[in-house]
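Visitor: I need the structure of the sequence given here:
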Amino acid sequence: MPGTHNFEHLPLLLRFRGRARLQGFGKPSPQTRANNAARAAHSNALLASAQSWSAGWQQRKALREEQELPIIPGGVPILLQVDPSLELDVLREKFSFEIVAEQEEGYVIVASEDIEVAPFLAMVRAFAVQVRGSAKIAEVHRLLDDPQQTDRLSRILSERLLTEWPQIADDQLYIVDIGIACTGVSQIPKLPKKGKRDTDATWARKELVWSQARTDAYNAWDSIKELRETEIEEFARSYGAEILHLIDGAPFDSAVLPDSFTVRFRIVGRGLRDFILNYAYIFEVVEPEDIALPQRAAEAVPLPGNLATPTAPEADAPAVCVIDSGIQEGHVLIQPAIEQTSSRCFLPGKNVDDVGDFVAPGGHGTRVAGAILYGEVVAKEGTPQLPFWIQNARVLDENNMMPVELFPPKAVRAAVERFHLGPRHTRIFNHSINANSYCRTRYMSAWAAEIDWLCFTHDVLFVQSAGNLTSSGPMPQPGVADHLAAGRDYPAYLLEPSSRVANPAQSLQAITVGSVAYGSLQDGAWRTFASERGHPSAFSRSGFGIWGVIKPEVVEYAGDDLRTANVPADVQGGGLIPAGCPELVRSTMFPPGPPFDRDDVGTSFAAPKVARIAAMLQHVLPEEPALLYRALIVQSARWPAWADALLVELRHPDCRRNPQRRQQLLQQVSEIIRWIGYGVPDETGATVNTDFRTTFITSGEKTVRARECHIYQVPIPPELRGQADEFDIRIEVTLSYVAQPRRTRRNLRRYLSTWVDWKSSNLGEGLNDFRVRALREDDNEDEPLPGSALPWTLNEKSDWGLIRDTKRNCGTVQKDWAVVKSNSLPDQFCIAVVGHPGWSHDPDSAARYALAVSFEIMGQEIAIYDPLRTAVIELQTQVEVEVEAEVEDEVEVQIDD
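Guide: Predicted coordinates:
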């Protein structure tokens, strides 16, 4: 038996890596096949619309010169409809069209420097007479000739701006955020293949030429961005517009991603209209969103007689940066943990040391900081040592608002650059800030995309609140009372689009946290919405997020709203019933008021409880990547008892004999995952194991390229799979990955440079059979023995699992779980991590990932940790021997040569 242990996580062993066996790509659409069958007609239709479009723009350009309007350099916008399966780089390669934005149903906004679109027209004519190389024209279904640009405007303007567009007044000032594409027409060429006749010298020259072409493409993208920044500055001056990022005379600054940047304008209506209609590279125009952090606090109560006197954390304890309204740094319950030397105010017009929490009556950032330090219960006595350092990044004013001069993407970037690149290299950022409305789903917002970019660029984790519904509000942002008055009951109204998670909670890389209630409570005429502990809070915004991604991923206990029984019901925040609120440290800057209380609710206070778990993971696993912390948090999450009971019933064989009940259960669990994601995380489950639960993890930074596959192996010892036993074993798998985002893409798999998913071996499928199924190897084209699939709760397709309408591989954190009988377990359980091509054609483009696999014996009939630990140590020894043998063989071959 191996030596003693502390129930630490066990290593996941990488056994094989190679070329992935990927499924085939989509077939051409019926319209493409019809175009191929009627080449002349399709060619004539495209010629007519393209020539009309070109003539219209030439006339528009001439008229601008006559009227001496400001020069708008660059190309002209075109709206195309293409086959949804078309690789968009074809438009760049064949026609010199720059891809501005990808839309749904095959619509693409492109820009052409050539107003006569000569390359496009030449190929359209060639297509009619079946010239070789012109076949791609069949996949260009339409070029929309729309002189008023009605279709284009409907695809780039927000709902509100589109409604207001006809009434935009010439001299009225508008503040807007405008997304500008800057990918150009340069592209990375395909990596050359070494031919049989290539000598070492000729192959080296080919590689050098390709490497230089790749460098030139990256340099061209940087140059285009700089050119467009200059163009926008010149246009702004011509209309007296203000770029609100020109702070303190600094150079042009905006929220920048590799394919785009976003700039905030203050501009008169005629300038706004001119710019939007004529600047070809615009893919989004939205109004700035207000921040929504509703205060739901009850009246202050007297101070307690005694307080704890906490002490400072260990010098090397993890740090958590609180991006919020500031913190009352001298508060007796949190002062020892505040790293005051690093505190910074990022609000324009305020001193950098103006870092206090001036939100009345009890603060906001102060409460968040306290929840990170204390979790569910604030210390009442003694001298507890605080577990983490708190860093204070103030971005909200005393009204819990962010001024329009501070662009949210820039605020989060400034915080990460200060604190992550600072002495403590902070990796965990709590961001309990949301817009006051549900997130848009046309594109990833600049704010959310910035968080994704920061997580890709740096090894950081953002813990993000899901956002709150107000008690009441105007359309299109109805509050809880408005839903009830309209006949939408709790919790069904949480499925409404207006209840969707609020910007930037749709970020793929942030771990988004919703709220659940403490239970059914009543005080006089007021009662909580929840009828049981763990039901979704009435105010907690729900999923899905953008592109059907599961959001929030997890939930924590952060209270509930209150209602009366009358119709229509009165609704208010939960502070009236203290037992229904989380216990939080409270600012004492506005007396009277206690230093802690149960007087406020909201997802703002759910997020820091998860940030606390992340910081605890950093303490236990300080050298591991933040991606693993996210994986382990999600891995530890469980549905509350009331929700899990529905899954248990659904898994029972008797359920299949009652189709009506089964259909009801399928609908219920498919709604629950939208409310509470994967459930409530557990600090103990995330950080350590027990005799009855064992977690295996990857260690260090793991990267996978497109079309590459990594196979991990978990040995299952005989003690777990005895044929006489039928213990229930819960298997959980969580993949957490990050890749480079591209904001102009309206599709998950094109938003990321490389996207990743996982698949498992089946019951009864051997290691070699799974290897054949997962890897494409020249010496192994045999048909694998399939085995029977595990009964995954989500599964790879939206109609395969117990939970419908979503699937496990639609986001960058992918969890699934199954319950199987112990005697059906194979002797080896394998997981394949597979990389897929995203928007990048760079062969060196890769995604980073972390993987966790857990086994739990539900009835605790036998201990499983020690047998699994022994088995993996034996396998690890075997692997090391195999590697040494391979190295020796290579050395012998070299000597023979």
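Visitor: going forward, measure contacts between C-alpha atoms and count neighbours the same way
Guide: Noted.
Visitor: Packing partners of the helix or strand containing Ala631?
Guide: Element membership for Ala631 (DSSP states H and E) is helix 626-636. With contacts taken as 3 or more C-alpha pairs under 8 Å, 6 or more residues apart in numbering; DSSP states H and E, helix 626-636 sits against strand 461-465, helix 607-620, helix 683-687, strand 728-738, strand 813-821, strand 846-857.
Visitor: Give the next helix or strand downstream of the fourth one.
Guide: Stepping forward along the backbone from strand 728-738, the first helix or strand reached (DSSP H and E) is helix 748-751.
Visitor: which residues are contacting that next one?
Guide: Counting contacts by C-alpha atoms under 8 Å, 6 or more residues apart in numbering, the residues outside helix 748-751 that touch it are Trp547, Pro741, Arg742, Arg743, Thr744, Arg745, Trp755, Cys810, Gly811, Pro837, Gly838, Trp839.
Visitor: Please generate a structure for the following sequence too, so the two can be compared:
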Amino acid sequence: MVESISAIKLAAIDALWTDERELLPNAEQAIWWEVWLRYSEKFDCEAFVREHAPHLNLRVSAESIRFLDRTIILVFGTREQISHSIHLLGAIAELRKAKDTADFFTGMGRQDQRAWIEQTLENLTPPPNDAPTICILDTGINHEHPLLQPVAEMTDMHTYIPGWGTDDRNGHGTNMAGVSIYGDLTEAVANPLPLKLTHRLESVKITPNPDFHTDKKLYGAITRDSIARVEIEADRQRLFCMAVSTTDNRDRGRPSSWSATIDAISSGAEDEQQRLVILSAGNTDPQHRHLYPNNNLTDEVHDPGQSWNALTVGGYTEKVWLDTATNPDWIPLAPAGGLAPASCTSMTWQKTWPIKSDIVMEAGNMATNPANEGADYIDDALQLLTTGHQFALGKQLVSFGDTSAATALAANLAAKVQALYPDYWPETIRALLIHSAKWTPAMKAVFEPLNSQAKYQQLMRYCGYGVPDQDALFWSARNELTLIAQDVIYPYTKKGSNVKTRDINLHTLPWPADVLRDLPPKTQVEMKVTWSYFIEPNPGERGWVNKYRYASHGLRFDVRRPLETLTDFKQRINQKARDEEHAYNGATPDSGQWLLGEKLRSLGSVHSDTWTGTAAELAERGYIAVYPVLGWWKERANLERWGKSARYALIVGIKTPSVATDIYTAIEKQIFLPVAIE
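Guide: Below is the predicted model:
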């Protein structure tokens, strides 16, 4: 009977385990467990665990994370030790393997690091030769690092100035390379699981040192020429990743020569080839980070991060565990899910400029000592793990962070999407990352209550659209449906001496209307619409006033309203297209059911908004119109751009309650077709 009870207790641990089954330790293997405790108004589960852990020879972390109905702590011990107490098991909602941190590996000697690297290589499957490529524009890459050899060739290493060489003597480029291929290497190295790589590496050394602030060069030209150099050498599917930026705050969101060059390159203005360029938002002043989060509010996104077409990446952090035994009294500077101390924002920009950053990714954290109120990178556990450029001297695995690491993570994510969907355009991949993004509770808490569009604008200028959800990005749950369209529109035409708007694209969406109507009458559903297009820039000062605009063209979307007939919808959209000034300013409200509203969501060249209503209302909203508004292609007819076409990607997601029936079957045989209205 005693053996049966023990087996039941161990089985209870198996049932509480929500991580990958391969990571569940055997009964006598001691590990750090991530313990998610239940919430009760009558019983303090965390206090109970801390009080009884010594009696079970369990160690408990000093830190904890509290959410609405869960408290998370780290516990070191075996399955058997945890299973000894029925009361302890009753306090636990779920168990996971605690994330290994960078300090575990950076604190190792060279031989131990090499052993972990060799284990990773044994489990690794290199990408195919025709896999997508991330081209890193940085300080070069030392591609002979053991973890980079499977994805990088010497022939793909380039330099802007031949005398610089292609190697990395600073470390920044090689750090970027490791994260762009593996993500946070902590997870890849720590988990003895098969690892299949999806993309490869290229490099152009555009500077010997990323801290080039006194080196006055025309970096727009350097970026343009470096990209051209890579594309001449090899014709392949690639995206570009650059975490080099300036540090001055002169632009305040206005286009610069560098950001406008990025816009021209990505739009294909000169060669009709569109490109995805991923940029960092830049880092806040390290001397002022102890003022967090106030320093984030005033330190602006760095040039060229204001680029309209680029995917600009800021930083947030989930890294809040540090070694309080080694660093007593030190505490993490940013809370779990909060903006990273290094992340710049567009809080002080004029309201007419695009929302930047677009998304945020893990950028690491810092810690502060209450005794002196200084902020420091005190513990590598608060950073990511990546490849070191001095690997031959023993620094094979090193810590890395700030918005450079976040930018490399975004490139890693974008390349995975490109590998999975090779036919998707750069505009589509940018849209997908933004469409899947969500704000964390810590981000929203900074601006609560979120009861106005002004508050949401502050939130977006603080952290963009949030953190991409990889589950939502790569897979749709059965209660979620994502529809994707890649299409072309001709915004303008010339009649006599006048340039006028031309096409409106009407997308008929194959809503499962019958399924939605069959749901209970008050069932709340969501429709999220994201779309992305690239503009051709006009960066001169004249582009900053109303008459001559920076963007070549503007595009907007609108959705048929409930109770609005298709004929009425067409007439309304035609009226909005004719009244261009009215449309450009984002008027014509569509009730309070849109989270952001037309005016706020229409900034820049990527737009995303969420509508919430009943299932019956959604069933009647099966049409989305895409229409043009003002741009210099129209207003500067002498440049003869008015006849050009414009590409765009449109993503529509429907989210129904988990109790809803399958909504895929209802649209399986339907086709997503655009119809042009003259």
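Visitor: Can you pull the TM-score for these?
Guide: Once superposed, the chains reach a TM-score of 0.71 (TM-score structural alignment, normalised by the length of the second structure), with 526 aligned residues with a C-alpha RMSD of 3.2 Å.
Visitor: Show me where the stretch 301-450 of the second structure has its helices.
Guide: Applying DSSP state H, counting those that start in this stretch to the stretch 301-450 of the second structure gives helices spanning 402-420, 426-435, 441-445.
Visitor: on that earlier part again, looking at the contacts of helix 748-751 of the first structure, which one is closest to Ala606 of the first structure?
Guide: Minimum distance to Ala606 of the first structure across the contacts of helix 748-751 of the first structure is 21.5 Å, recorded for Gly811 (C-alpha to C-alpha).
Visitor: Could you report the neighbour count for the aligned partner of that closest one in the second structure?
Guide: Gly811 of the first structure is assigned Gly604 in the second structure as its aligned equivalent, the criterion being TM-score structural alignment. Neighbour count for Gly604 of the second structure, taken as other C-alpha atoms under 10 Å: 23.
Visitor: And Glu51 of the second structure, by the same measure?
Guide: Based on other C-alpha under 10 Å, the number of other residues close to Glu51 of the second structure is 11.
Visitor: name the element Ala414 of the first structure belongs to?
Guide: Assigned by DSSP H and E, Ala414 of the first structure belongs to helix 408-419.
Visitor: would you list every one of the strands in the stretch 251-400 of the first structure?
Guide: Using DSSP state E, counting those that start in this stretch, the strands assigned to the stretch 251-400 of the first structure run over residues 255-257, 260-268, 282-286, 319-324, 344-345, 389-394.
Visitor: I misspoke; the intended subject was the stretch 201-350 of the second structure.
Guide: Secondary structure of the stretch 201-350 of the second structure (DSSP E, counting those that start in this stretch): strands located at 238-242, 277-280, 311-316, 331-332.
Visitor: mean shift of the last one relative to the first structure?
Guide: Right, the one you point to is strand 331-332 of the second structure. Once the two structures are superposed, the average separation between strand 331-332 of the second structure and the matching residues of the first structure is 1.8 Å (mean C-alpha distance after the TM-score superposition for the first structure).
Visitor: Now stretch 193-204 of the second structure: buried residues?
Guide: For stretch 193-204 of the second structure, the neighbour count (16 or more other C-alpha atoms under 10 Å) marks Leu193, Leu195, Leu197, Thr198, His199, Arg200, Leu201, Glu202, Ser203, Val204 as buried.
Visitor: I'd like those as CSV, with distance to Thr345 of the second structure appended.
Guide: As requested, those are arranged in CSV below (distance: C-alpha to C-alpha, whole Å):
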residue, distance to Thr345 of the second structure
Leu193, 37
Leu195, 35
Leu197, 33
Thr198, 31
His199, 30
Arg200, 31
Leu201, 29
Glu202, 29
Ser203, 28
Val204, 28
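Visitor: Pull up the gap between the residue mapped onto Phe456 of the first structure from the second structure and Gln575 of the second structure, please.
Guide: Across the two structures, Phe456 of the first structure finds its equivalent in Ser267 of the second structure, going by TM-score structural alignment. Plainly put, Ser267 of the second structure is 29 Å away from Gln575 of the second structure if you go by C-alpha to C-alpha, to the nearest Å.
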